[in-house]
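Novice: how would this look folded up:
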Amino acid sequence: MSSHSHVSENASPEITEGDEKERNDSVTTAVEWVNESLNTMLRDLKPTDQCEIDKMLGEYFRKKVEEKEIQKEEEEEAAPLSCAPSAPSAPSGKKKAAKPGKKTSSTERTLPPAEPIEPVLCGSLAIGGTSLAVAKAGATINDIPLYLHIALLKYNQDSPKEMTLPRPMITLLNCEKFSPAKLKLVKEVMLIPPAQLSLRQGIERVLDIQKEVMRLLEPAGKVPSPQLADSKKGKAHNTGKKAPPPALKRVSHLGCLITGWDNLEQPLLLMQTACNNIGLELGTDMCLAINCAAHELMDYVKGKYEILTGTFKSPDEMVDMYVELINKFPSLIALVDPLRKEDRQQWNNICCALGSKCYLIAEDAATNISKIKIDQNMNVPLCSGVVLKYINQTKVSDLIEFTGLLDGQRHITILGSPDGESSDDSLVDLAVGLGARFIKLGGLSRGERVTKYNRLLAIEEELAKNRTLRSEANFEFPDFAEETQPGKEASDIIPPPE
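Specialist: You can find the predicted model right below:
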């Protein structure tokens, strides 16, 4: 089961040590739950009764949350009275108050504050891990692959005659965000093989492009490659001190090269050059996607996104910037987290402007699947689809129910690999069984990622052998025209419960 922790490669030793302790405590508690109370509670039940067992797991978790809340209240009551009057610190998500006499724009005044981070209960990994273990046991008892068992659970035991495979969103570059004057907006540059290719052909093509990109990034005699030093800034950096090569010769935890740029277009132009060099055309032979991770870039004092060091843009200016980018690079078919989930109006605007040209995908907004499924007031913006991650107390039944809701609203489902990933390849079976449109696994390096790509290829071979592999249609973008007509309220992706 994947850890909930966010992996930060440039974190201070204190933060890294704290995260490690938190993970260890969570795993230790989860193992205690599994070996003791869950072991007793689930004994003699049939693993094929996934829905019933998941209900029991959900009730067990709810009681654990209540126990934690009671314990917290008791600790607060027992705390010394002298601690009570101390002023609470301001939440990190809120803006600081402006100084007297300082003018503030209406954009800054009306900026929605960041929603508080949902607390993660220590030991919650046990719930998701147990639910997945039950699903695996059910598949074993029925003597069928896990992906088929998941599909039968989702479609009420109606055996699908044919199955489609999710298209991989393969990360090629992880852009550096911590060095001065380096690109901050793009967290990942991804490639998506077109539908006419098999998965094996698509991955082989991505490997060819990756090889060419590495060649372009390779410094020739410690001088950056001429293809990449054609911008004015690039030439300026070559004067005086020698500039470091664009490729930092480090592999990210995402399984790809870490690199940095001076503007948003450079990594996209690099992909274009690499494809042209090996006789491929972007948009036809390979498609682009970027993970913007905009929620990580907000400066709450200025009320703007810092897309580059010292370069700030308001939420409305971000929408204009993306419109310009998609018009210049039509091969860019997906933007992940182009805005914070709190900027609902801008999500509506960007869906209006670009919804018919590319997928606008929310990832940060769908972190807590259980919470979104229960609470209709969760702040999930209007979008083409969401990235779901199987972590913590998420249960298999939650994924089945939530993807059913997305299917009903004609939104696409993407299953994503969390940062604290393991080498278990069940995520691929879940994606295939649930009928996800895409799967986001990271790069083509590191064992915990490669094992999943290998599982995806194995399922493709199996379905092709059984003649149950259905070929995919070309990429179709959802139509937001009806939802954004004048006088109509733009609807959320999740309908309120009946």
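Novice: please make it C-alpha for all contacts and neighbour counts, starting now.
Specialist: Will do.
Novice: L339: which element?
Specialist: L339 is part of no helix or strand when elements are defined by DSSP states H and E.
Novice: how about the nearest residue to it, chain neighbours excluded?
Specialist: A294 (5.1 Å; C-alpha to C-alpha, 6 or more residues apart in numbering).
Novice: my guess is that neighbour meets K341, correct?
Specialist: No - A294 is not in contact with K341 according to C-alpha atoms under 8 Å; the separation is 9.3 Å.
Novice: mutual contacts of those two, please.
Specialist: Common contacts of A294 and K341 (C-alpha atoms under 8 Å, 6 or more residues apart in numbering): none found.
Novice: how many neighbours does the residue nearest to L339 have?
Specialist: Number of residues near A294 (other C-alpha atoms under 10 Å) recorded here: 22.
Novice: repeat that for A473.
Specialist: By other C-alpha under 10 Å, 10 other residues sit near A473.
Novice: what does L173 give?
Specialist: Applying other C-alpha under 10 Å, we find 28 other residues in the vicinity of L173.
Novice: ok, now which ones touch it?
Specialist: Going by C-alpha under 8 Å, 6+ apart, L173 touches E188, V189, M190, C256, L257, I258, T259.
Novice: three-state assignment of M378?
Specialist: coil (DSSP: H, G, I helix; E, B strand; the rest coil).
Novice: surely it and N368 touch.
Specialist: No - applying C-alpha under 8 Å, one finds M378 not in contact with N368, separated by 9.9 Å.
Novice: which one of those two has more residues nearby?
Specialist: The neighbour comparison of M378 against N368 (other C-alpha under 10 Å) goes to N368, with 19 against 15.
Novice: which parts of the stretch 301-450 of the chain are strands?
Specialist: With DSSP state E, counting those that start in this stretch as the criterion, the stretch 301-450 of the chain has strands at 304-308, 311-313, 332-336, 359-362, 385-388, 412-416, 438-442.
Novice: rebuild these as TSV, extending it with mean neighbour count.
Specialist: Listed next are the strands of the stretch 301-450 of the chain as TSV, based on neighbours: other C-alpha atoms under 10 Å:
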stretch	mean neighbour count
strand 304-308	22
strand 311-313	16
strand 332-336	23
strand 359-362	26
strand 385-388	26
strand 412-416	24
strand 438-442	25
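Novice: compare with the first, here's sequence two:
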Amino acid sequence: MQMGSETYHHLKGRLLLLRNMVHMGAMLVKMVALLQTFPGKFFLHIDISLFCVHLVILVLCICSFREGLDLVKEAISRTGYNEKIKIGIDVSATDFCIGTKYDLDYKSPNKSGQNFKSGEDMIELYKELCTVVDYPVVYIEDPFDKEDWEHVKYFSGLGICQVVGGDLLMSNPKRIEKAIQESACNALLLKVNQIGTVTEAIEVVKLAKDVHWGVVISHRCGETEDSFIADLSVGLSTGQIKAGAPCRGERLAKYNQLLRIEEELGDQAVYAGDDWRMS
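Specialist: Model prediction:
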């Protein structure tokens, strides 16, 4: 908990610094325009413009997912947890799948239409992220469209990371059974409100664990401060919980409950450690 919190706050501070520098750069650009009306403007213009150029370059450096991962990696390094923290990515590829292609620029207002990737291209991209030393990526959620069974099956078969089915499985027993038959992933993302009842949630967790899948208990967007999923995660020994960044009441409620559970269990509390996938 401490490692995650410290890393998050370092990353947050870094991003806020970058944002403030962007605002400062915009103000200085306006100053340059004003200074053009005064004597001696040439020297001031050169100095301030160079500063603005550096700011623009800095901002332009954060323009791809790799550079975003670099910021995360930097935060991990600066907090001293290089060997203790691994990276997980919720791709949600269904959101940017168009036909059989994946539009990596789907959120860009000025997209060129040139950054469409095939399923095979996405596999190569994920392989790079999971196998190069630079990024300790061990968890990828929904790497392909929820109906792209072919590519998720092939990627899972590589065995290079935990491939988690969220949109793919929708906590639905029938889709989970199909994924098991197809060997389409190796972990279940469980959202209790998708399946409907706690009894059914327990049943699908048993289904997943019977085939040695990992299980991740997940919160939902628009959560309340109810902390039940923390108890559920411990009770089902999932070893993994997805409850958001350590900020805001609805998220901290889950983490605080985990701390209370640990305190209550005392010496009986067991940390999964390296066995977090199969606790």
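Novice: distance to T468 of structure 1 added to the strands of the stretch 301-450 of structure 1, as CSV?
Specialist: Below are these laid out as CSV (distance: least, C-alpha to C-alpha, whole Å):
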stretch, distance to T468 of structure 1
strand 304-308, 46
strand 311-313, 49
strand 332-336, 28
strand 359-362, 28
strand 385-388, 26
strand 412-416, 21
strand 438-442, 19
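Novice: E67 of structure 2 should be in a helix, yeah?
Specialist: Yes - secondary structure of E67 of structure 2 (three-state DSSP): part of a helix.
Novice: residue boundaries of the helices in the stretch 101-250 of structure 1?
Specialist: 106-109, 125-141, 146-154, 199-217, 232-237 (DSSP state H, counting those that start in this stretch).
Novice: V27 of structure 1 is nearest to which of those?
Specialist: V27 of structure 1 lies closest, by C-alpha to C-alpha, to one member of the helices of the stretch 101-250 of structure 1: helix 125-141, at 7.1 Å.
Novice: ok, the nearest residue to H237 of structure 1 once chain neighbours are set aside - contacts?
Specialist: Spatially, and ignoring its direct neighbours in sequence, H237 of structure 1 is nearest to A243 (6.0 Å; C-alpha to C-alpha, 6+ apart). Applying C-alpha under 8 Å, 6+ apart, we find A243 of structure 1 in contact with V223, P224, H237.
Novice: go on, I326 of structure 1?
Specialist: The contact partners of I326 of structure 1, by C-alpha under 8 Å, 6+ apart, come to L332, L354, K357.
Novice: gap between the residue sitting nearest the centre point of structure 2 and R14 of structure 2?
Specialist: Note on structure 2: the residue nearest the mean C-alpha position is I89, at 3.6 Å, using C-alpha atoms, centre = their mean. When distance is defined by C-alpha to C-alpha, to the nearest Å, I89 of structure 2 is 20 Å away from R14 of structure 2.
Novice: residue contacts, S233 of structure 2?
Specialist: V216, I217, G239, Q240, I241.
Novice: one more time with 7 Å, if that's ok
Specialist: I217, I241 (C-alpha atoms under 7 Å, 6 or more residues apart in numbering).
Novice: also M170 of structure 2?
Specialist: Applying C-alpha under 7 Å, 6+ apart to M170 of structure 2 gives the contacts Q194.
Novice: that one -> structure 1?
Specialist: Aligning on TM-score structural alignment places M170 of structure 2 opposite T367 in structure 1.
Novice: any idea how far that match lies from L332 of structure 1?
Specialist: From T367 of structure 1 across to L332 of structure 1, the span is 25 Å (C-alpha to C-alpha).
Novice: now swap in L152 of structure 1 and tell me
Specialist: Using C-alpha to C-alpha, L152 of structure 1 is found at 35 Å from L332 of structure 1.
Novice: and if you look at K55 of structure 1?
Specialist: K55 of structure 1 sits 41 Å away from L332 of structure 1, going by C-alpha to C-alpha.
Novice: contact partners for R200 of structure 1?
Specialist: L457.
Novice: go again with 10 Å.
Specialist: P193, V206, Y453, N454, L456, L457, A458, E460, E461 (C-alpha atoms under 10 Å, 6 or more residues apart in numbering).
Novice: was I right to think L427 of structure 1 contacts L441?
Specialist: Yes - the pair L427 of structure 1 and L441 passes the contact test of C-alpha atoms under 10 Å, sitting 9.2 Å apart.
Novice: overlap in contacts, those two.
Specialist: Counting by C-alpha under 10 Å, 6+ apart, the shared contacts of L427 of structure 1 and L441 are L415, G416, S417, K452.
Novice: map the first one onto structure 2.
Specialist: Which is L415 of structure 1. Counting by TM-score structural alignment, L415 of structure 1 corresponds to I217 in structure 2.
Novice: residues contacting that match?
Specialist: Contacts of I217 of structure 2 by C-alpha under 10 Å, 6+ apart are 188-192, 201, 205, 229-230, 232-234, 236, 238-243.
Novice: now D167 of structure 2
Specialist: Shown in contact with D167 of structure 2 (C-alpha under 10 Å, 6+ apart): S92, A93, T94, E141, D142, P143, F144, D145, K146, E147, L189.
Novice: what about 7 Å?
Specialist: With contacts defined as C-alpha under 7 Å, 6+ apart, the neighbours of D167 of structure 2 are D142, K146.
Novice: quick check: T94 of structure 2 vs K84 of structure 2, distance?
Specialist: Distance check for T94 of structure 2 against K84 of structure 2: by C-alpha to C-alpha, it reads 31 Å.
Novice: again with K12 of structure 2
Specialist: Counting by C-alpha to C-alpha, the gap from K12 of structure 2 to K84 of structure 2 is 20 Å.
Novice: tell me which of these two has more neighbours.
Specialist: K12 (14 against 10).
Novice: what does that one correspond to in structure 1?
Specialist: Under the alignment defined by TM-score structural alignment, K12 of structure 2 corresponds to M214 in structure 1.
Novice: what's the answer for V138 of structure 2, then?
Specialist: Mapped onto structure 1 by TM-score structural alignment, V138 of structure 2 lines up with I333.
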